[in-house]
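Chemist: Got a predicted structure here, sequence first:
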Amino acid sequence: MIALLHTSPVHVPVFDALRDRDHPDVELLHTVRVDLLERAVDEGPDAVAPALVDALVDAVGRGATSVLCTCSTLGAIAEASAVAVGVPVLRVDRPMAAVAAGRRRVAVVAALASTVEPTVALIHEEARARAGQQDGLGPAQGPDVHAVVVDGAWERFLAGDRKGYLDAVAAAVDALGDADVIVLAQASMADAVERTRTPVPVLSSPRSGLQGAVAALRAHQRSPRGSTG
């Protein structure tokens, strides 16, 4: 069982559909905590770390053996909680960031400003890993990353205007200039890909993130610790 930590209920049917299509033998346990993102936006992600750990520990207590955090703002905090939680914890945007890290010019599109710094930092982290570097050993010879926050998009999302939200994201993507790849920083943006006209590859996180979580689950099950429960 994979536990998914969401900060919006809109993600539940998206990931259920991806599971049904790609991983029908995997059980998903959804936890929706809108309050965690609201507090993280106001006080910073570190402020919600204890509550986040409690939510994940509860999911593990209900049988989860792997965790996927679908909120990009909280992704780094979630991954850092893996030792306390006791099972693999993956942020949904890591597989996407690993792909983007291999390109020279990366554009990040976000609807929420708090998502920008974690997403950009993750791409640079993956670039260092690709270059065989470690933190503190000098700058990575990685991509040039620039970010755009889509004006008014998050307000549309909060108001339930899904069409307006996706249209605004797609318009922002199509307005971008020089980029080798475009990263949609939030999982809720994924359906905007089909509305874009840009020839530049546009990456979204839900499908690759779930694939990564399933891979982590399989690896955990094969490990001595995982096989003994």
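Modeler: That came through, no problem. Numbering: from 1, shown residues only.
Chemist: C-alpha only now, for contacts and for neighbours.
Modeler: Will do.
Chemist: Val83 and Val53, how far apart?
Modeler: From Val83 over to Val53 the distance is 10 Å, taken as CA to CA, to the nearest Å.
Chemist: in the protein, which spans are strands?
Modeler: For the chain, the strands defined by DSSP state E occupy 2-6, 28-32, 66-69, 89-91, 105-110, 144-149, 181-184, 202-203.
Chemist: In terms of secondary structure, what does the fifth one contact?
Modeler: Just to be clear, that refers to strand 105-110. helix 116-130, strand 144-149, helix 162-174, strand 181-184 (3 or more CA pairs under 8 Å, 6 or more residues apart in numbering; DSSP states H and E).
Chemist: what sits up against the last one?
Modeler: Contacts of strand 181-184 from elsewhere in the structure, counted by CA atoms under 8 Å, 6 or more residues apart in numbering, are 96-97, 100, 103, 105-110, 173, 190, 200-205.
Chemist: How about stretch 17-35?
Modeler: Outside stretch 17-35, the residues within contact range by CA under 8 Å, 6+ apart are 1-9, 12, 16, 55, 59, 64, 207, 210, 214.
Chemist: Go again with 6 Å.
Modeler: Identification of contacts with stretch 17-35 by CA atoms under 6 Å, 6 or more residues apart in numbering yields 1-8.
Chemist: Next: stretch 68-79.
Modeler: Taking CA under 6 Å, 6+ apart as the rule, stretch 68-79 contacts 4-6, 89-92, 115.
Chemist: now, among the contacts of stretch 17-35, which is nearest to Leu158?
Modeler: Taking CA to CA as the measure, Leu158 lies nearest Ser8 of the contacts of stretch 17-35, at 9.5 Å.
Chemist: Next up, a structure to set beside the first:
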Amino acid sequence: MQQKTLGLIHTSATLVPMFQQLVSEYLPQVKVFNIVDDSLIKNTIACGELTPSTARRVVNYVGSAEAAGADFILVTCSSIGAAVEAAADLTNVPVLRVDQPMADQAVRTGKRIGVIATLSTTLGPTSDLVKRRAAVAGKEIELQAVLCEGAFDALMSGDGAKHDDMVGKALRELSTKVDVIVLAQASMARVADALAPEDKKVPILASPGIAVQHIASLLKQA
């Protein structure tokens, strides 16, 4: 059987080692290459939304990944998810936005779903995705979206402790009101991992591991 190739498209270089570790754990037989452009997320944050020009660049990167030989393409940033879905329609290999398998798992897990983010540009697209995946599954849900204002700025200015403290507090509070929590950003996963067992009243889902395991199951079926 020919070795498969996974193309990863990131908007932050910090995500490369995280996904490298997940791929070596769940997809040891798969070749991987990375495309990184942090201007995609910087432009999206500066504009407050995903603009058509940034979306076009995302589509171009997906096309480049296909041309480079990817059998499967994963885009690891939730803020540009709408462009990923547009790219999927133009590409001859499977293209996945990182948060879709997580959204599907949340819909299967409970009716009251909490979505938490440190960026409004991520909170909107992830909340929208959860609603649409619930509709696909034919399930009624109640969505509660929470924005940790200031946490992302703290992280960007090098104050990781302040970011983690703010996100942790928001997670503890939200867990008393919902059946399952969705982390809209991969950067928040370490905070959920560090919570005390008594603070994890409900499942807290992070997209990277769920997405890579989903690809592993798809490749097995293929």
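Modeler: In hand now; what should we look at? As the structure is a prediction and not an experimental result, all values here were calculated from the model.
Chemist: TM-score of the superposed pair?
Modeler: TM-score of the superposed chains, computed with TM-score structural alignment, normalised by the length of structure 2, equals 0.88; 211 aligned residues with a CA RMSD of 1.8 Å.
Chemist: Would you list the buried entries among the contacts of strand 181-184 of structure 1?
Modeler: Neighbour-count burial (16 or more other CA atoms under 10 Å) applied to these gives 96-97, 100, 103, 105-110, 173, 190, 200, 202-205.
Chemist: Now do the same for Val41 of structure 1: its match in structure 2.
Modeler: Under the alignment (TM-score structural alignment), Val41 of structure 1 pairs with Ile45 of structure 2.
Chemist: What's the local residue count around that match?
Modeler: 16 (other CA atoms under 10 Å).
Chemist: Would you mind measuring from the residue nearest to it when sequence neighbours are not counted to Ala184 of structure 2?
Modeler: Counting by CA to CA, 6 or more residues apart in numbering, Thr121 is the residue found nearest to Ile45 of structure 2 once chain neighbours are left out, at 6.5 Å. Separation of Thr121 of structure 2 from Ala184 of structure 2 (CA to CA): 10 Å.
Chemist: Could you check which residue of structure 2 pairs with Val10 of structure 1?
Modeler: Match for Val10 of structure 1 (TM-score structural alignment): Thr14.
Chemist: What's Ser169 of structure 2 aligned with over in structure 1?
Modeler: Actually, residue 169 of structure 2 is Lys. It isn't Ser. Counting by TM-score structural alignment, Lys169 of structure 2 corresponds to Ala171 in structure 1.
Chemist: what about that match, distance to Arg197 of structure 1?
Modeler: 9 Å.
Chemist: the more surrounded of those two?
Modeler: Using other CA under 10 Å as the criterion, Ala171 of structure 1 and Arg197 rank with Ala171 on top: 16 against 12.
Chemist: How about the contacts made by that one?
Modeler: Contacts for Ala171 of structure 1 were tallied using CA under 6 Å, 6+ apart; there are none.
Chemist: separation between it and Glu194 of structure 1?
Modeler: 12 Å.
Chemist: and if you look at Leu5 of structure 1?
Modeler: From Leu5 of structure 1 to Glu194 of structure 1 the distance is 25 Å (CA to CA).
Chemist: who's more crowded, the two?
Modeler: Using other CA under 10 Å, the more surrounded residue of Leu5 of structure 1 and Glu194 is Leu5, with 28 against 10.
Chemist: Looking at Thr121 and Ala184 of structure 2, which has the bigger crowd around it?
Modeler: Ala184 (34 against 20).
Chemist: Looking for the alignment partner of the more buried one in structure 1.
Modeler: With TM-score structural alignment as the criterion, Ala184 of structure 2 lines up with Ala185 in structure 1.
Chemist: Would you mind finding the longest helix in structure 1?
Modeler: Longest helix of structure 1, by residue count under DSSP state H: helix 206-222.
Chemist: what's in contact with it?
Modeler: 66, 92, 95, 187, 226-227.
Chemist: Turn the residues you listed into CSV, including neighbour count.
Modeler: CSV is the format used below for the contacts of helix 206-222 of structure 1 (neighbours: other CA atoms under 10 Å):
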residue, neighbour count
Ser66, 29
Val92, 29
Pro95, 22
Ala187, 21
Gly226, 14
Ser227, 9
